[in-house]
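Engineer: just need the structure, nothing else, for what follows:
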Amino acid sequence: MPASLHVSLPDDLRRFVDSRAGDSALYATPSEYVRDLIRRDMQRLSVEQSMLRGLDQAERGEFVADDFLGRLIDDIG
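Structural biologist: Here you go, the predicted model:
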């Protein structure tokens, strides 16, 4: 069962969220919009971590471009 998270937003942020969710918007509900934002942030973090691991490997002389690109594509996809 999904857990609820209640968030207080200032009026300007609430208006923005409302503009992104509803009958004429991409998202049906504010919750759907927020879930998508969180998923995108998780994906961005995963890509960022892959890039940092690749830089660390490169500094140690262990960098293999195909391995790095494969992981990066997996993280993006």
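Engineer: drop to CA atoms for contacts and neighbour counts, all remaining ones
Structural biologist: Fine.
Engineer: give me the secondary structure label for residue 2.
Structural biologist: coil (DSSP: H, G, I helix; E, B strand; the rest coil).
Engineer: how many residues are close by it?
Structural biologist: Neighbours of residue 2 under the rule other Cα atoms under 10 Å: 4.
Engineer: same check on residue 29?
Structural biologist: 15.
Engineer: one more, so I can put them side by side:
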Amino acid sequence: MSTMNISLPESLKAFVDEQVSGRGYGTSSEYVRELIRHDQDRQRLRGLLLEGASSPAAGPADSGYFEGLRERARSRTTG
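Structural biologist: Alright, predicted model coming up:
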């Protein structure tokens, strides 16, 4: 695992320390790693949303569309 050193103003360092102790992280590194993972997930989701928004519409999202989704969900939980 690589090491990265960061400098924080005292107010941010105090905030990180509070998060570590109050939310059950073992170290400040664990907290920062989780923040980075959340940001990666957010960026991945944003990319998927932009990709979907720029793709052509597959058809109307009417009651038939949603019923089809329900059927697919039911078939996955029963089989």
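Engineer: please state their TM-score.
Structural biologist: TM-score of the superposed chains, computed with TM-score structural alignment, normalised by the length of the first structure, equals 0.70; 61 aligned residues with a Cα RMSD of 2.1 Å.
Engineer: what's the spacing between the residue of the second structure positioned farthest from its centre and residue 71 of the second structure?
Structural biologist: Distance to the chain centre peaks in the second structure at residue 64, reaching 30.2 Å (criterion: Cα atoms, centre = their mean). Distance from residue 64 of the second structure to residue 71 of the second structure, counting by Cα to Cα, to the nearest Å: 10 Å.
Engineer: chain center to the helix or strand where residue 68 of the second structure lies: distance?
Structural biologist: In this structure, residue 68 of the second structure is located in helix 63-78 according to DSSP states H and E. Counting by Cα atoms, centre = their mean, to the nearest Å, helix 63-78 of the second structure is centred 25 Å from the centre of its parent chain.
Engineer: ok, now stretch 55-68 of the second structure?
Structural biologist: With Cα atoms, centre = their mean, you get 26 Å for stretch 55-68 of the second structure.
Engineer: kindly report the same for stretch 4-14 of the second structure.
Structural biologist: Relative to its parent chain, stretch 4-14 of the second structure has a centroid offset of 24 Å by Cα atoms, centre = their mean.
Engineer: which part of the first structure matches that stretch?
Structural biologist: With TM-score structural alignment applied, stretch 4-14 of the second structure matches the range 5-15 in the first structure.
Engineer: in that stretch, what counts as buried?
Structural biologist: Buried residues in stretch 5-15 of the first structure, defined by neighbour count with 16 or more other Cα atoms under 10 Å: none.
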